[in-house]
Every structure is written in C-alpha cells, then in structure tokens.
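got a predicted model here, sequence first, then my questions.
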Amino acid sequence: MKLFTPVAIAALYGLAEAAKQGADVFIFGSSQQSSTENPRLPREVARHIIMQRTSRSRYGSNLRDLPKSMDAESAVEYIARYGKSPAPLFAHSDAIDASQLVVILEGVDNKAVGQIKEAFTNAGQDVAFAISDPPSATANSRLMTQFQNMGIASQQQCDFASAINPFDNNCWTGASSVVRYDVSKSPATLETILTNVPRLAKFAAAGDLEALVVVLPESSRYSALSHWSAAAATLHSQRSAETETVFTSSNVLSSNAKTPAPSSSKKTKPKTKIPQCFASFNTCMTQTGNCSSHGDCINKYSEGDKSSCFTCSCKATILKAGEGPEHKGRQTQHWGGNMCQKEDISTQFWLIAGFTITIIGAVGFAIGLLFSVGEEKLPGVIGAGVSRSK
C-alpha cells in the first residue's frame, strides 16, 4: 500500500498536467507581424481562425458561438490578427492571394513536440498562439467532415510533401485545403514533416502559401470535449434527444400496429381505424402513442357534460437551424390526422393554389382586354372645315 500510494499520486499528477497542456499553433507566411505575446485562446476562437483562413469567401463563419470566457471584442481582435488579411474595400490589386493550408497534427507526444518546435524555430517560425482546451479526436473527425462537405478537405489523404505544394492539383481543388495526420499511428509521418519544413518555409517566403499548423498533444485524444464549438455540442445533444424521442414513439406505434387481432377465419380483417373519440385521457394517449409525439389529448366537450370525447390536439413543431452558413432561420411544421401522424401541408397548398389562380386570372384578364381594345373600329377621317375654292 505504501508503494502504491506514491505511484497513484504521480499518475494523478501526470493526468492533471496533461489536462492543462495546450495545443501550440504555428503560422507560416502570415502577413501579420510577429509578436512576443503567445496568448492561450479557447478552441472556439481557434476554430473561427481556421474557418476564416480556409473559407472560399472573405469570411468563413458567423460569430454566434463565441465562448463566454472571452468578450466578443477580444475574440474578434484575435481572429483579425491570426486570420488571413482581408481584401481592400476600394483599392484594386492584381496580386493573387496566397493559398491557405491548415495542418492538424494529432497524437504528438512530448518528444515529438520538441522536435517539431526545433524544426519550426530553425525555419524562423515561433509559436503564434496556443489552444487552451484542445478537443478530442472525435471533434477533429467532425471538423474534417464539415470541411469535406464544404469541398475544402479531400476524402483521400495526401502525403505531407504533396499537401504543402499549392500547385499540386491532386491535393488542391481550390485556394484552400485542410489535412489531418495522426503522428502516433504513423511515425513515418513525423519524419516526413520534419524533412519538408524547409520546403514549406520556402513556399511561404515566396508568397505562394500561408500555412497554419495545429499541434495537438496525445493527452487530448480522449478529451471530454467532443466538438470544436460548445454551441455545436449543445445542438448535437438536442438532436440526439429528439431522435431518441421520435424513435421511441415509432416503436410504440409499430408495436401497436403489429399486435395481431384474433380472427375466427382465414380471411384477414381490415385494419382497425383510430376512433374519433376516446373514453379517457389515458386510453387516448396509449392508443395514439402520445399523439405521435406531436400533440396532446384533450376533451372536446365541456367539463359539465356527462359524456367525454378525448381526441388529439396537434401542435406545430419548430425545426431549428443547423450549423454552418448554409443553414439559416427555422421552419415550422404542422401536423394533422387522428393521431397527428400526417404532415399538414394545407397552408402551403392554398398559398400555391391561390397564387397560381391569381396569376392565371390576371393574365387572362390582360389578354381579354387587349382583344377588346383591338376589335374596336377606328374613327373615320373628318373632312369638316375643308371646302373647295370657287
């Protein structure tokens, strides 16, 4: 026990130190002037810097998911400092912007971190900033999936020597690219990176490339942070809860539908229709599967009446927007049917039908008016006031 206690204390201390370890970020060819300050930024701000650099537009993402630990003014200042330089508003320049590359290195142990820092320092690049709370490998996979959907990251992994060459059409499909390497799973990748650092610095010095390299420590692989954005993590949890609710409701409906009804003959009886009224609230909720999770059972009649008629009262469902610039706003979905199981599209139908009928009527009226005006006889030439000379 005396021997185990120091070992356990040392292990816990090592885990605590690993949790405090941040992720160093290096920037090659940045137009921003180097500074002795190496701030520790939250992962959300680092994500905005990456999105701003790799976006095919002038800015890559909105600022709705900035961390609460930093004020918005400071976060925007860091994004402007470490992001790519914006184009001038009024001045016209014929210069071609440098290609933007983001390299995510995972599974870097302390020895590899020292080797990478030494190679980058020899190339004239120091640490630009550090990520105070580096996310897990799962978060990196989700971020790469987002870049792949945007067409910035390739489905096939390119080797580091080809990835840093902006003129390689096999790895570059546009002005920006994102690559990801796991150093612990592929030790040869580290050797390739260290060998090609001078070549990377040469592309950056020529103005052909700007590269942002994120060095994630091995301790962050199994971090509890499964997203680069806290807002994305909250949205993912809400979607998972909604999917679980819908899945449970579907099971209830399918189990009720699959319950065999007793039959005295070989002929199959028609399916039982959902009645218009139920005798009690519990019966209504059970047989309709909580109104397909789209409403509640209410009594259609007043409380003073002796008879009861419980039926489903459908409610609208608000579909929240997803993550990314292509998902904006929200959509309201209405439901109908005895079990609120059918999507109500009557509003959309009447809008389209009314608009179509109005347009057809307006066009028909305009054509009829043109015909009526064209059929009128023109007045004859009036010769009054014109006389012969004697």
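Right, received. Where do you want to start? Since the structure is predicted, the reported quantities are computational estimates derived from the model, not experimental observations.

from now on I want contacts and neighbour counts done on CA atoms only, so please keep to that.
Fine.

mind listing the helices for the stretch 1-150 of the chain?
Using DSSP state H, counting those that start in this stretch, the helices of the stretch 1-150 of the chain run over residues 4-20, 43-54, 72-82, 110-122, 137-149.

tell me which of those helices is the most buried.
Mean neighbour count, computed with mean count of other Cα atoms under 10 Å, is highest for helix 43-54 among the helices of the stretch 1-150 of the chain, reaching a mean of 24.

A further structure is provided below for comparison with the first:
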Amino acid sequence: MTEANGSLGSLDDFIAHSTEMLFVARGDGALLRWSDALGQVVGPALAQGTTLTELFHPEDRCTLTTSWEQVRGSTAPVELHGRVLSAEQSYRPFSCVVRGARTDGLVYGAFRDAPPGDGVQGELARLRERDRILGALIDALPIAVWAIDADGTYTYHDGKALAAAGHRPGQLVGQNIFDLYGDMADGIERALAGEAQHGLSEVHGCVWESWMVPLSRAAGHVRSVVGFSLDVTEGQRAHEALQTKLDVIEAQQRVIRELAAPIIEVWDGVLALPMIGVVDSARTAEAMESLLEAISIRAARFAVLDLTGVQVVDTKVADHLIKLVRAIQLLGAEGIICGIRPNVAQTMVALGLDLSAIVTKANLRAGLTHCMQRLSRRPPAPRSSP
C-alpha cells in the first residue's frame, strides 16, 4: 500500500511540475489535477471540480460535448480543438489530446497552443459556424435537441420547446432517460441498439414527434444517441378536431342517404324503396347495396322501386335500375318499378332501354296492389297427415 501511495504521489508530482499543460479529469469532465504550466496559462479559472467544458468558449462547448462522448469508455486518443479562456481573460486557440483509462475511469490529457497554418483555425471556424446555425434553429423552432450516452444518461439538453415541457436548457443533463421516461424504453433501447427511430409520443401534456439517431464508434458499437423532438401539439390537436368534424359529417351524410332512399317494409315480404330528388350513379349504387341486403335479411318476395319523386334519369342511372331489378330476381324476389314520370319514360325510350321483362306500374298504390294480389294467390303450405 505504501509503495502504491508512493507511486501515486510521484505521478502527482510529475503532473504538477511538468513543463507540458497536462491534466487529469473524471469521466464527466471534472478536473482533478493539472500541471503548473496549465495553471499559469489558464489562471484562476482552474479549480478542483471545474469541468473542462467551462474552460472553452461558449460557442465551442457543443462540439466539445459531442467529442467528449468518444473519450468515455475508450482508450483511443481523441484530439479536441477550441478556444480556451486564458489568465489574461481572453480566449486563445488550443488543441487538446485526451485519452481515457479503463482501469480507473479517469481521463488524461494535454493542451498545446494551436500552431498557425495547421488547419485548426479553419476547422474551428467551420465548427463555430455550424454551432451558430444549430443554435439559431434551436432558438427559433419549437424543438428540443438532446443526447444520451450508451447508458442512457443525458449529455446534452437544449431547445426552445423545453419551455412547453416545463424544463430549462441543460436541466436533465446527468439524469438517466430510462428513469424519467421508462414508458418509452422500447424505442430508446432500439436506438441504443443502432436502429434509428421516429414516432409520436405524448409527454408533459404535449405531443412530440421525435427522431432518434444512433452515433456509432468505429467498431460499430453505439456510443450515444442524438434526439430531435418537435412540439406538434397544435397541429395534432387541429388534426384531431378536423377528424372529429369529418366523422360527424360522414355520419350526417349516412343519415341523409338513408333518409333519401329509405327501405320500408310495407307488408310481410314486401319492401318499398321510394327515391326522391336527383338520382345519380353513386346514389343508385348505394341504394342497390342497401336494398339487396334488406331483401336477403328479411327474406322479402317483392321489392317496389318508386320513382315518383325522380325528375331526371340519365343512361347510367337507368342502367343501374335495370341491373338492380335483375339482381333482385337473382335473390328469388320480384322487382317492380312504379311511378315513372312522362319525361323519364321518354328518356328511357330514347335511350333504347328494354323494360319488357320488368314489371312496371303507374304509381306506388298500383305496385303494392300487384304485390298483394300475388301474395293472395300463393298456394297454402301443405298440411302434415295425422
């Protein structure tokens, strides 16, 4: 134990007195130890527990947070770039190489000044521009942008839409998404398994349309998931209200259709279908379907089509009526057309329609009389012998 403590003390002495800008941090980025050289450059901003992110310029922190995910749980070195607050209270461009250790969970790194002309400044400019664009979108659109690591812990949490959920930017950082939203665990687990997700959910009284994008390491293992949640509450509520209105309209139209072509059982085995107003192909087809179903259910022997209230009949409607009568006959019943107006009769003749095989009567009374006469001539059922 004494030897191990001596080794640890020697390591601390090495870091403290190194001429390089060295540091040791926890997995969450909190600084534990640093060299005097780094302390001289950064100044009083360095303190026990200060996170590495706090040293960087606000515009560079988003990029740093994303890159830090590559460090956690990996021993491969990762190079970071950004502007660091110096002892002169100005930001200087630095590059930083960090590497995680699996044995103790700590992160070891070293800062160095970014040399001119190495392309770092251009890369930093591009990253800052991308960060500004992302920031503008986050501030202007009703979205929430978040990220979780492989364990489900929030590492990023921002966006204008957070206010609708009662959250502040960064409020959930460090908390576990499974503890907060366990009812959505299936989609989150799929995303952590490498499968992109998209769907709707209702949380905090709002409807969210969310996309989850897994970010993988070189080996193919998911290291984090980036999520975009769009507040679609207003649109969803409007859609539901519209759907409710459409359902009401459809129900009203169904009632109107039934009233426009009511099927009346005037006698045992006799159905009447009075048609009124304008009759088109769609209405005739609906009437055919309803009447044939009623004949089948009620075992009717006669179906009387009353056209007294029909003013105009075109070729398609007349063809539907003839087909309807033939379909009635196929069901074992007799179809009767009555109440044909003179102008409708002229139209049918002009169209060359053959109604010779169809029973036609002058009006509904004559049609019903025909049915009663046919029923009265029906032979009585045979009696069984004692």
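The structure has been received and is ready for your questions. Only a predicted model underlies this, so the values are computations on that prediction, with no experimental measurement involved.

can you give me the TM-score here?
The TM-score (TM-score structural alignment, normalised by the length of structure 2) is 0.20; 127 aligned residues with a Cα RMSD of 7.1 Å.

can I get the helices of the stretch 1-150 of structure 1 in CSV with distance to residue 253 of structure 1?
Output for the helices of the stretch 1-150 of structure 1, formatted as CSV (distance: least, Cα to Cα, whole Å):
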stretch, distance to residue 253 of structure 1
helix 4-20, 46
helix 43-54, 41
helix 72-82, 48
helix 110-122, 55
helix 137-149, 33
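
tell me which of those helices lies nearest to residue 292 of structure 1.
helix 137-149 (31.7 Å; Cα to Cα).

which SSE is immediately downstream of the closest one?
With elements assigned by DSSP states H and E, the helix or strand that comes after helix 137-149 of structure 1 is helix 160-163.

could you list the buried residues of the helix or strand following that following helix?
Using DSSP H and E, the helix or strand that follows helix 160-163 of structure 1 towards the C-terminus is strand 176-182. For strand 176-182 of structure 1, the neighbour count (16 or more other Cα atoms under 10 Å) marks 176-182 as buried.

kindly indicate which of these lies nearest residue 333 of structure 1.
Using Cα to Cα, these come closest to residue 333 of structure 1 at residue 178, 37.3 Å.

before we move on, the earlier item: just the closest of the buried residues of strand 176-182 of structure 1 to residue 210 of structure 1, please.
residue 176 (9.5 Å).

my read: that closest one touches residue 50, true?
No. Here residue 176 of structure 1 does not reach residue 50: they are 10.7 Å apart, not a contact under Cα atoms under 8 Å.

so is the closest residue in space to residue 25 of structure 1 that isn't next to it in sequence in a helix, a strand, or just coil?
Among residues not flanking residue 25 of structure 1 along the chain, residue 214 sits closest, at 4.6 Å (Cα to Cα, 6 or more residues apart in numbering). When classified by DSSP: H, G, I helix; E, B strand; the rest coil, residue 214 of structure 1 comes out as strand.

I figured residue 214 of structure 1 hits residue 101, correct?
No. Here residue 214 of structure 1 lies out of contact with residue 101, judged by Cα under 8 Å, at a distance of 11.0 Å.

where does residue 337 of structure 2 fall, secondary structure wise?
Using DSSP H and E, the element containing residue 337 of structure 2 is strand 334-338.

cool, residue 111 of structure 2 as well?
Going by DSSP H and E, residue 111 of structure 2 is in strand 107-113.

beyond that strand, next helix or strand please.
Taking DSSP H and E, what comes next after strand 107-113 of structure 2 is helix 120-140.

give the buried residues for that following helix.
120-121, 124, 127-128, 131, 138.

of those residues, which is the nearest to residue 239 of structure 2?
Nearest to residue 239 of structure 2 out of those is residue 138 (Cα to Cα; 25.1 Å).

tell me which helix or strand residue 148 of structure 2 sits in.
strand 143-149.

and the angle from that strand to helix 120-140?
Orientation check (axes from the mean of the first three to the mean of the last three Cα atoms, to 10 degrees): strand 143-149 of structure 2 against helix 120-140 gives 130 degrees.

following element in sequence after strand 143-149 of structure 2, please.
Assigned by DSSP H and E, the successor of strand 143-149 of structure 2 is strand 154-158.

what's downstream of that next one, the next helix or strand?
Taking DSSP H and E, what comes next after strand 154-158 of structure 2 is helix 177-180.

counting by contacts, list what that following helix packs against.
When contacts are defined as 3 or more Cα pairs under 8 Å, 6 or more residues apart in numbering; DSSP states H and E, helix 177-180 of structure 2 packs onto no helix or strand at all.

between the following helix or strand past it and strand 143-149, how many degrees?
Beyond helix 177-180 of structure 2 on the C-terminal side, the first helix or strand identified by DSSP H and E is helix 185-192. Relative orientation of helix 185-192 of structure 2 with respect to strand 143-149: 70 degrees, computed using the same axes, to 10 degrees.

quick one: buried residues of helix 185-192 of structure 2?
Residues of helix 185-192 of structure 2 classed as buried by neighbour count (16+ other Cα under 10 Å): 187-189, 191-192.

adding distance to residue 11 of structure 2, write these out as a markdown table.
Listed next are the buried residues of helix 185-192 of structure 2 as a markdown table, based on distance: Cα to Cα, whole Å:
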| residue | distance to residue 11 of structure 2 |
| --- | --- |
| 187 | 45 |
| 188 | 41 |
| 189 | 41 |
| 191 | 41 |
| 192 | 37 |
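
from those residues, which is closest to residue 14 of structure 2?
Distances from residue 14 of structure 2 to the buried residues of helix 185-192 of structure 2, taken by Cα to Cα, are shortest for residue 192, at 39.9 Å.

so the closest one versus residue 214 of structure 2, what's the distance?
Here the distance between residue 192 of structure 2 and residue 214 of structure 2 works out to 6 Å (Cα to Cα, to the nearest Å).
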